[in-house]
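Pasted the sequence and its predicted model underneath.
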Amino acid sequence: MKKIILVTGATSGFGKAIATSFCKAGWNCIITGRREDILVQLAGDLQVTYGVDVIPLVFDVRDRHAVNTAISQLPEEWQAIDVLVNNAGLALGRDSFEVANLDDWDTMIDTNLKGLLYVSKAVLPYLVERKKGHIINIGSTAAKEVYKDGNTYCATKHAVDAISKAMRIDLLQHKIKVTAIHPGAAETEFSIVRFKGDEEKARQVYEGYQALQAQDIADIALYVANLPEHVCINDLVVTCLAQANSMYVQK
């Protein structure tokens, strides 16, 4: 019987790479995202390319009702979720605290923090019932250090770090693994979103060094998900060779 993974934010970046890598490895996949056309196309491509089953669920993780409705209505055969990857997240703006945009703050808190909580709570009954499963939370090196103009983004990722630790403690009794993967600079759509479509400014972030790629994080997620049942990697900080942490990059 094929294993099942659920990946949030699967339309691009880490999420798309993770879904693709697991499908390539023979897993059936539930992919979620807001962009229906891209999500449905991806589901079809993955099924044809890898001969697995893929369900696209179109919702915004910020919408608690939509999250609960979509996940609670999964067909019974799809409820046996083995791995949940909480990937949906974003950074908006990079502004000093006193001039930062409150709407940006709300979006980051609602997506990076509350969205992760909503999806986890919706999926957990299936894992608890089976007394097995694995939650992989995608954090950031911003969870480990606060950097200038990172303020609320760093705060949300610090929260992801704390929630991951809390999950690991509270879900121990249910034999559920929890892993936090904290990537450093990665060349995806992330910076384009952060700079609100300014591709030139986004490109400059990665000039002068080789950043992580989405596939690097997908490979790591697949590795930790395939460890023996008694082994759990709790916390991973991953950077490219040129980066030491959130603040220090050799260009």
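Perfect, I can see it now.

contacts and neighbour counts: CA atoms only from here.
Will do.

what ranges do the strands span in the stretch 1-150 of the chain?
For the stretch 1-150 of the chain, the strands defined by DSSP state E, counting those that start in this stretch occupy 4-7, 28-33, 54-58, 83-86, 134-138.

Let me have those strands in CSV, extended by mean neighbour count and distance to Gln204.
CSV is the format used below for these (neighbours: other Cα atoms under 10 Å; distance: least, Cα to Cα, whole Å):
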stretch, mean neighbour count, distance to Gln204
strand 4-7, 25, 29
strand 28-33, 26, 27
strand 54-58, 21, 32
strand 83-86, 25, 28
strand 134-138, 24, 24
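
Out of those strands, which gets nearest to Tyr209?
Smallest distance to Tyr209 across these (Cα to Cα): 22.8 Å, for strand 134-138.

Need the contact partners of that closest one.
82-87, 160, 164, 176-183, 221, 225 (Cα atoms under 8 Å, 6 or more residues apart in numbering).

Buried among those? Need that as a selection in PyMOL.
To isolate the buried subset of those in PyMOL, counting by 16 or more other Cα atoms under 10 Å, use the following:
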select buried, resi 82+83+84+85+86+87+160+164+176+177+178+179+180+181+182+183+221+225
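
residues touching Gly93, list them.
Contacts for Gly93 (Cα under 8 Å, 6+ apart) come out as 100-101, 104, 194-196.

Now flag whichever of these is closest to Glu36.
For the contacts of Gly93, the nearest to Glu36 is Lys196 (20.7 Å; Cα to Cα).

For that closest one, list the residues it contacts.
Neighbour list for Lys196: 92-93 [criterion: Cα under 8 Å, 6+ apart].

same thing with Arg94?
100, 149-150, 194-195.

Out of the residues you listed, which is nearest to Met247?
Looking across the contacts of Arg94 and measuring by Cα to Cα, the closest to Met247 is Gly150, at 10.6 Å.

Can you give me the neighbour number for that closest one?
Gly150: 20 surrounding residues under other Cα atoms under 10 Å.

ok, and the closest non-adjacent residue to it?
In space, and not counting its chain neighbours, Gly150 is closest to Arg94: 6.1 Å by Cα to Cα, 6 or more residues apart in numbering.

cool, Ser72 as well?
Spatially, and ignoring its direct neighbours in sequence, Ser72 is nearest to Ala122 (7.1 Å; Cα to Cα, 6+ apart).

do the same with Thr11
Using Cα to Cα, 6+ apart and skipping residues adjacent in sequence, the residue nearest Thr11 is Leu39, 5.6 Å away.

That neighbour and Arg62: what is the separation?
In this view, Leu39 and Arg62 are 17 Å apart by Cα to Cα, to the nearest Å.

residues contacting Glu229?
Counting by Cα under 8 Å, 6+ apart, Glu229 touches no other residue.

State the three-state secondary structure for it.
With DSSP: H, G, I helix; E, B strand; the rest coil as the basis, Glu229 sits in coil.

can you tell me which of the contacts of Arg94 lies nearest to Leu171?
Closest approach between the contacts of Arg94 and Leu171, by Cα to Cα: Gly150, at 30.8 Å.

ok, second structure coming up, stack it against the first:
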Amino acid sequence: MVKTAVVTGASSGIGAAVTARLAKQGYRVLAVARRADRLAELAGRTGAEPHVLDVTDAGAVDRFAAAVARCDVLVNNAGGAFDAAALQDADPQVWRHSFEVNVLGTLHVTRALLPALLAAPGATVVTMNSTAGFTPYEGGGSYTAAKHAAHALTGTLRLELAGRPVRVVEIAPGMVRTEEFALNRFAGDADRAAAVYADVDRPLTAEDVAECVAFTVGLPIHVNVDQLVVRPLAQAAQHKLHRGPLFQEEAPR
């Protein structure tokens, strides 16, 4: 029987790459996101089934989940950073939005699909978190606080499912260069977004992170990767980033 995967935040970046990777692996992928046009393009390219859904709308999530007959893999990928303000300049509305997307959205989808996951013969929940989920940094308050909460949510779920055949995996990428993440954080300021990655030799790509998802999901069902931290070689830690060449041009990628 073909296994089914649900991927949220699938319309771009890591979510789109995960959708493509799992579809290539043979999964029937339900690609969930808000933007119908992007989902349609993704569906045409990967064969995924598009589902227009806002994960912050609990009622809509429940209706979606009620129509999902089988769920072997859930990838909670919907999220993002929405400002770079210091705490003294913080907008509580931005913080509220960050928690609604990164935390409550993950809660809504996980809770709604848990019966289907428990019914599957060896299911996996993957939460796409961030190194911001355990290391705060200046200007990242709304994002790091939400990702700390998402880390706690994931750990709690793993404890509560102990003794049940469902794996709970947290993937925490460091610097990943996608087309929208930094742009959203800096309100569309392309120069500020580009400066984040300036002179960094090969930040992670969305496809790199998708390979990590495929790896954790593809392990024998008794093997659970509690947390997978993945960074580019140029980033030794949250505050330790090398800018400048690392590799010869002919070095293997």
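That came in fine, so what should we check first? Quick caveat: nothing in here was measured; it's all calculated off a predicted structure.

Put one on top of the other, what's the TM-score?
Once superposed, chain against chain, the TM-score is 0.93 (TM-score structural alignment, normalised by the length of structure 1); 241 aligned residues with a Cα RMSD of 1.1 Å.

Tell me which residue of structure 2 lines up with Gly184 of structure 1.
The equivalent of Gly184 of structure 1 in structure 2 is Gly174 (alignment by TM-score structural alignment).

what's the counterpart of Tyr118 of structure 1 in structure 2?
Here Tyr118 of structure 1 is matched to His108 in structure 2, going by TM-score structural alignment.

center of structure 1, which residue is that?
In structure 1, the centroid-proximal residue (Cα atoms, centre = their mean) is Asn87; its distance is 1.1 Å.

List the residues that contact Leu42 of structure 2.
By Cα under 8 Å, 6+ apart, the contact set of Leu42 of structure 2 is 11, 16, 48, 50.

if I look at the counterpart of Gly150 of structure 1 in structure 2, how far off is Gly79 of structure 2?
Counting by TM-score structural alignment, Gly150 of structure 1 lines up with Gly140 in structure 2. Going from Gly140 of structure 2 to Gly79 of structure 2 by Cα to Cα gives 14 Å.

try His51 of structure 2
17 Å.

any idea how far the residue nearest to Ser72 of structure 1 lies from Leu74 of structure 1?
Ala122 of structure 1 is 11 Å from Leu74 of structure 1, by Cα to Cα.

now His134 of structure 1
Applying Cα to Cα to His134 of structure 1 and Leu74 of structure 1 gives a distance of 18 Å.

that older thread, which among the contacts of Gly93 of structure 1 gets closest to Val231 of structure 1?
Of all these, Arg194 has the smallest distance to Val231 of structure 1: 35.6 Å, by Cα to Cα.

aligned partner of that closest one in structure 2?
Aligned counterpart of Arg194 of structure 1 in structure 2: Arg185 (TM-score structural alignment).

pretty sure its match is in contact with Ala81, am I right?
Yes - here Arg185 of structure 2 reaches Ala81: they are 5.2 Å apart, a contact under Cα atoms under 8 Å.

which one of the two has more residues nearby?
Each of Arg185 of structure 2 and Ala81 has its neighbours counted (other Cα under 10 Å); Ala81 has more, 24 against 19.

Leaving out chain neighbours, which residue sits closest to the equivalent of that one over in structure 1?
Alignment note (TM-score structural alignment): Ala81 of structure 2 maps to Ala91 of structure 1. Counting by Cα to Cα, 6+ apart, Arg194 is the residue found nearest to Ala91 of structure 1 once chain neighbours are left out, at 5.0 Å.

same deal with Asn102 of structure 2?
Ranked by Cα to Cα, 6+ apart and with sequence neighbours excluded, the top spatial neighbour of Asn102 of structure 2 is Gly79, at 4.6 Å.

list the contacts for the one you found?
Going by Cα under 8 Å, 6+ apart, the list of residues near Gly79 of structure 2 reads 9, 98, 101-102.

of the residues you listed, closest to Val32 of structure 2?
Gly9 (6.0 Å).

longest helix anywhere in structure 1?
What stands out as the longest helix in structure 1, according to DSSP state H, is helix 151-170.

Please name every helix or strand in contact with that helix.
Secondary-structure packing of helix 151-170 of structure 1 (3 or more Cα pairs under 8 Å, 6 or more residues apart in numbering; DSSP states H and E): helix 102-108, strand 177-183.

Pull out the buried residues from stretch 14-22 of structure 1.
Residues of stretch 14-22 of structure 1 classed as buried by neighbour count (16+ other Cα under 10 Å): 14-22.

Give me the distance from it to the chain's centre.
The chain centre lies 10 Å from the centre of stretch 14-22 of structure 1; the measure is Cα atoms, centre = their mean, to the nearest Å.

what about it, how far off from structure 2?
For stretch 14-22 of structure 1, the mean deviation from structure 2 after alignment is 0.4 Å (mean Cα distance after the TM-score superposition for structure 1).

Can you list the neighbours in contact with that stretch?
When contacts are defined by Cα under 8 Å, 6+ apart, stretch 14-22 of structure 1 is touched by residues 5, 7-10, 28-29, 31, 46, 87-88, 188, 214-215, 217-219, 221-222.

coming back round to it: my guess is the match of Gly184 of structure 1 meets Val230, correct?
Yes - with contact defined as Cα under 8 Å, Gly174 of structure 2 and Val230 form a contacting pair (6.2 Å).

Grab the nearest non-local neighbour of Val40 of structure 1.
Nearest non-adjacent residue to Val40 of structure 1, counting by Cα to Cα, 6+ apart: Pro56, 6.0 Å away.

wait, what's in contact with the counterpart of the one you found in structure 2?
By TM-score structural alignment, Pro56 of structure 1 lines up with Pro50 in structure 2. Residues near Pro50 of structure 2 by Cα under 8 Å, 6+ apart: 30-32, 36, 39-40, 42-43.

Mind filtering those down to those shared with structure 1?
Mapping those onto structure 1 (both residues aligned by TM-score structural alignment, their matches' Cα atoms under 8 Å) leaves 30-32, 39-40, 43 still in contact.

Looking at structure 1, name the residue matched to Ala195 of structure 2.
Match for Ala195 of structure 2 (TM-score structural alignment): Gln204.

any idea which helix or strand carries the aligned partner of Leu222 of structure 1 in structure 2?
Counting by TM-score structural alignment, Leu222 of structure 1 corresponds to Ala214 in structure 2. Ala214 of structure 2 belongs to helix 206-218 when elements are defined using DSSP states H and E.

That helix: average distance to aligned residues in structure 1?
Counting by mean Cα distance after the TM-score superposition for structure 1, helix 206-218 of structure 2 comes out at 0.4 Å.
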